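> coordinates for the following, if possible.
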Amino acid sequence: GSRMTAEGVLVLTARRHRTQLANRADALARLAALLERAHDRPARRIDTRPSRAARQRRIDAKAARGRIKAMRGRPAVE
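Predicted structure coming up:
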């Protein structure tokens, strides 16, 4: 969940080490990394379109699926 309290205080816990001093240093290092990550904006995603071959594969797969489903019914009596 969230690391923010209702008052807006950021809470980090560190229990990796045996001593409080080492855990405090670990928490501060993690806080620095968290702030560093929050500072950088994520790279903007560039919209892409399916290639013509990918579109054709999709249509072919849909047609094949349709043929499979068409075979499910009872055979026609002639």
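
> going forward, measure contacts between C-alpha atoms and count neighbours the same way
OK.

> could you check how many residues crowd around Ala53?
Using other C-alpha atoms under 10 Å, Ala53 has 9 other residues around it.

> another sequence for comparison is provided below:
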Amino acid sequence: MEKEVVLHFFRAGGPGGQHRNKSETAVRLFHPASGIVVSAREHRSQFANRDLAFKRLIEKLKARNRKAKKRIQTKPTKASKRKRLEGKRRRSETKKQRRRPAAED
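Model (predicted):
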């Protein structure tokens, strides 16, 4: 796994004083095959951040390989069908009322 990844160490910002400002403890991993970039800067040590970044990369790769579940199509309920048809009937009646009355013989 380490051979497939490009490691980049940099200075992590935030509180921590001189140690934080002098040492390059933050880690950025780039996985060229997938294009995923992961970084870690939570810990004071480079080794711990490196470990954390690799764990994050593995999780992202696993998530990428998971297949999405197919959606199971559901049928409209009887009540929703009834409601839809009632709305159609009302609309039809409204339009019928707009027409001219039929000529009586």
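
> so what number do they get for TM-score?
The TM-score (TM-score structural alignment, normalised by the length of the first structure) is 0.54; 57 aligned residues with a C-alpha RMSD of 2.7 Å.

> corresponding residue for Ala48 of the second structure in the first structure?
Aligned counterpart of Ala48 of the second structure in the first structure: Ala22 (TM-score structural alignment).

> the helix or strand its match falls within against the second structure, how far on average?
If you go by DSSP states H and E, Ala22 of the first structure is part of helix 20-39. Its match in the second structure and helix 20-39 of the first structure itself, once the structures are fitted together, sit a mean 0.8 Å apart by mean C-alpha distance after the TM-score superposition for the first structure.

> for that helix, buried residues please.
23-24, 26-27 (16 or more other C-alpha atoms under 10 Å).

> from Asp47 of the first structure, how far off is the corresponding residue of the first structure for Ile58 of the second structure?
When the first structure is aligned by TM-score structural alignment, Ile58 of the second structure is paired with Ala32. Noted for Ala32 of the first structure: a distance of 33 Å to Asp47 of the first structure, by C-alpha to C-alpha, to the nearest Å.

> tilt between the helix or strand hosting Val38 of the second structure and helix 46-65?
If you go by DSSP H and E, Val38 of the second structure is part of strand 36-40. Orientation check (axes from the mean of the first three to the mean of the last three C-alpha atoms, to 10 degrees): strand 36-40 of the second structure against helix 46-65 gives 150 degrees.

> any idea how far strand 36-40 of the second structure is from the chain center?
17 Å (C-alpha atoms, centre = their mean, to the nearest Å).
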